[in-house]
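**Q** Take a look and give me a structure for this.
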Amino acid sequence: MGKSFKARNGELEMKSLHYFTKILANCLLLISFACAAMPNIQNQSLTTSKGCLDKPELSLDSQNVKLVVLGEQMLTESGIVSQSKSIGYAFEAKANQKLTYKMDKNVCIWIFTPDNQLLNTGVLPTTGKYIIQVSAPQGSTTVDLSMGLDVAQTSPPSTPNSSAVTSAPSPENIPNSAPPANTTATRISRSNFPKASCGDPLPTNPNDYPVDFYPVYLPDSEANLQIAQRFCQDALSKRRKDSRTRAVQVAAFTSKQRAIEFRDFLNSETSGASIAPSTRIQNKP
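**A** Sure, this is the predicted structure:
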């Protein structure tokens, strides 16, 4: 009797242990499947419709950050950006000032607050130094970025990763003539000169090539050369590639819009400034 009871009891214990082991294995399988199916949210970045990430993947090199002074007049800066290269603009601002910016192309923009947090509104929360980081969602491009603080406007300020549409005419439709009053010539101030060089430098990253440069010329004369060198010390007399005639090359820009603005500025100081067709540099020298 005792042996039969013990045998049955042992058999019952073995069945219970087998049943428990089976349940445990099924639970582990379900947990493993759930973990494999669930995305790693902490390491996943959301992508906007423009192909820009919520946070930049690239760290901004301090050598590619330019210090600018922003005010009520829009300041325009140009630079070359790509998927592998970002440029930045640092500026000082006070709490509750409103940041406005406009860009001419589909690029990615992130704005960092003084405490290194991403800004998602046009109103600046604290006093200190802010940094605007710009890159391209794909390829390489030259971008013109206009920025200002407390700019009087009727439209709402831009927010990160959104572009503002302006009514400015296309650069291709603007003739090589002196500008009427209140045009882009007002964007460049005489207080910014003289400069050792007024144009854009060659890109240092081989991936930014090919690149187009738009030369700005004055008619060739000793007087025009002296005027040009008062603003741009590296201005020189040379033979133009398009007409094979001599002229004073004052500067060359990777952005046609910047070349137009500089030409208009020169025409407000003298006359005859013009933009030559672009020259393409295929590879890094």
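
**Q** hey, let's count contacts and neighbours off CA atoms from now on
**A** Noted.

**Q** Residue 112: neighbouring residues, count only.
**A** By the measure other Cα atoms under 10 Å, the count of residues near residue 112 is 16.

**Q** now residue 134
**A** Around residue 134 there are 25 residues (other Cα under 10 Å).

**Q** Pretty sure it sits against residue 80.
**A** No: counting by Cα atoms under 8 Å, residue 134 does not reach residue 80; the two are 9.4 Å apart.

**Q** Could you tell me which residues touch both of these two?
**A** Listed as contacting both residue 134 and residue 80 by Cα atoms under 8 Å, 6 or more residues apart in numbering are residue 87.

**Q** And the next helix or strand past the helix or strand harbouring residue 130?
**A** Taking DSSP states H and E as the criterion, residue 130 maps to strand 128-135. Once strand 128-135 ends, the next helix or strand along the chain (criterion: DSSP H and E) is strand 140-149.

**Q** One more, please, to line up against the first structure:
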Amino acid sequence: MFTTVLHPKFSYTTLLFLLSFILLAQSTEEAIFNQKMKLAKGNSTAETALTIAKSFLGQPYKAGTLDASDKEQLVCNLKDFDCWTFVETVTAMSLTKHSAQANFSTFMNNLKKLRYRDGEVNGYASRLHYFKEWAIRAEQNKVAQDITEMIGGIPANKEINFMTRHRDLYAHLQDNDTYNLIEKHERKLNKHEFYYIPKANVKKLESQIQDGDIIAITSNIEGLDFNHEGFAIRQNGRIHLLHASLEMKKVIISTEPLADYLNRFKKHSGIAVVRLL
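**A** Okay, the predicted model is just below:
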């Protein structure tokens, strides 16, 4: 038996309010999840992913949702997304839909396995901060396969180290132990080959991209692997991008084909294609 001692200004009413707020937030996310699980199950994970992704059209874009707390924890936000959390959330839902137990607990476990190195939440550095490593680990876990080289990709010949080169941009990297861990993971990441399809070649390779493929847009920025992520969706014979758009502040399907979308942004160098298994 134990006794909880509260600060004089911290009443049990406040405690109950906070607990109620946390439970309400979780129940809201679980309710949204349950709605998505009622959507039609596709013949493949990719087909299901596209169905789920389209069901989020119009949802708001919001950056920084994973960094809202000082303490690293598994965040589940099904109401608004940045480009990466959108792809990750939809992928986790699709895996859950095709699993033996398509429940919220399974979904949260899938989300954790995708987001954290070895599926363990152990501080800021345990989260995957480079999408290239996300794709590598998804392939190792038989969730997806990077098919970029197979369909005509070329070596990027690029060192990935943006975070440690720009330590001042990341509050968590002011801690030396965290900084050293991120630097260690960057060195490991750079031992892996990195292929991409230059944006000038994307249009002629569109026939090899399938609906529901994850499109990761490579970066011209020094030290950075990718600028943006989304899902491939074919419309009128051309590949478009279904994504959480910073430009439009919501989840959309690009009005122009992917190849044209890439050409509007100088910072985009091309794409990698990751196919869900």
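
**Q** TM-score for the pair, please.
**A** TM-score of the superposed chains, computed with TM-score structural alignment, normalised by the length of structure 2, equals 0.29; 137 aligned residues with a Cα RMSD of 6.3 Å.

**Q** before we move on, the earlier item: and the strand holding residue 130 of structure 1, what does it pack onto?
**A** strand 75-82, strand 87-93, strand 108-112 (3 or more Cα pairs under 8 Å, 6 or more residues apart in numbering; DSSP states H and E).

**Q** among those strands, which is nearest residue 211 of structure 1?
**A** strand 75-82 (9.2 Å; Cα to Cα).

**Q** now that closest one against strand 140-149, angle please.
**A** Interaxial angle, strand 75-82 of structure 1 versus strand 140-149 (axes from the mean of the first three to the mean of the last three Cα atoms, to 10 degrees): 150 degrees.

**Q** Which neighbouring elements make contact with strand 75-82 of structure 1?
**A** So strand 75-82 of structure 1, by 3+ Cα pairs under 8 Å, 6+ apart, packs with strand 87-93, strand 128-135, strand 140-149.

**Q** Nearest to residue 100 of structure 1 among these would be which one?
**A** Relative to residue 100 of structure 1, the nearest member of these by Cα to Cα is strand 140-149, separated by 5.3 Å.

**Q** Quick check: buried residues in the closest one?
**A** 140, 141, 142, 143, 144, 145, 146, 147, 148, 149 (16 or more other Cα atoms under 10 Å).

**Q** List just the nearest of these to residue 31 of structure 1.
**A** Among the buried residues of strand 140-149 of structure 1, residue 140 lies closest to residue 31 of structure 1 (Cα to Cα), at 45.0 Å.

**Q** Please verify my assumption that the closest one contacts residue 134.
**A** No: counting by Cα under 8 Å, residue 134 is not a contact partner of residue 140 of structure 1; they are 11.9 Å apart.

**Q** shared neighbours, the two?
**A** With Cα under 8 Å, 6+ apart, residue 140 of structure 1 and residue 134 have common neighbours residue 81.

**Q** what angle do the strand holding residue 130 of structure 1 and strand 87-93 make?
**A** Interaxial angle of strand 128-135 of structure 1 relative to strand 87-93 (the same axes, to 10 degrees): 160 degrees.

**Q** circling back to that earlier point, determine which two of the buried residues of strand 140-149 of structure 1 are furthest apart.
**A** Maximum distance among the buried residues of strand 140-149 of structure 1 (Cα to Cα): 28.3 Å, for 140 and 149.

**Q** hang on, the earlier thing: can you convert the helices and strands packed on strand 128-135 of structure 1 into JSON lines and add a column each for distance to residue 99 of structure 1?
**A** Output for those, formatted as JSON lines (distance: least, Cα to Cα, whole Å):
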{"stretch": "strand 75-82", "distance to residue 99 of structure 1": "12"}
{"stretch": "strand 87-93", "distance to residue 99 of structure 1": "9"}
{"stretch": "strand 108-112", "distance to residue 99 of structure 1": "10"}
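
**Q** Quick check: which of these is nearest to residue 252 of structure 1?
**A** strand 75-82 (12.6 Å).

**Q** Just the buried positions in the closest one, please.
**A** 75, 76, 78, 79, 80, 81, 82.

**Q** Show me what the helix or strand containing residue 186 of structure 2 is packed against.
**A** Residue 186 of structure 2 belongs to helix 176-189 when assigned by DSSP H and E. If contacts are counted by 3+ Cα pairs under 8 Å, 6+ apart, helix 176-189 of structure 2 sits against helix 162-165.

**Q** thinking again about what came up before, would a markdown table of the buried residues of strand 140-149 of structure 1 with distance to residue 215 of structure 1 be doable?
**A** Below are those laid out as a markdown table (distance: Cα to Cα, whole Å):
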| residue | distance to residue 215 of structure 1 |
| --- | --- |
| 140 | 21 |
| 141 | 18 |
| 142 | 16 |
| 143 | 17 |
| 144 | 17 |
| 145 | 20 |
| 146 | 22 |
| 147 | 25 |
| 148 | 28 |
| 149 | 31 |
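
**Q** now, which of those residues sits nearest residue 24 of structure 1?
**A** Among the buried residues of strand 140-149 of structure 1, residue 140 lies closest to residue 24 of structure 1 (Cα to Cα), at 55.2 Å.

**Q** What separation is there between that closest one and residue 246 of structure 1?
**A** 33 Å (Cα to Cα, to the nearest Å).

**Q** Over to residue 10 of structure 1?
**A** 108 Å.

**Q** Looking only at neighbour counts, state which of the two leads.
**A** Higher neighbour count among residue 10 of structure 1 and residue 246: residue 246, with 16 against 12, using other Cα under 10 Å.

**Q** shouldn't residue 145 of structure 2 be in contact with residue 138?
**A** Yes: using Cα under 8 Å, residue 145 of structure 2 is in contact with residue 138, at 7.4 Å.

**Q** got the residue ranges for the strands in structure 2?
**A** In structure 2, the strands defined using DSSP state E lie at 144-146, 154-155, 195-198, 214-219, 226-235, 238-245, 250-253, 268-276.
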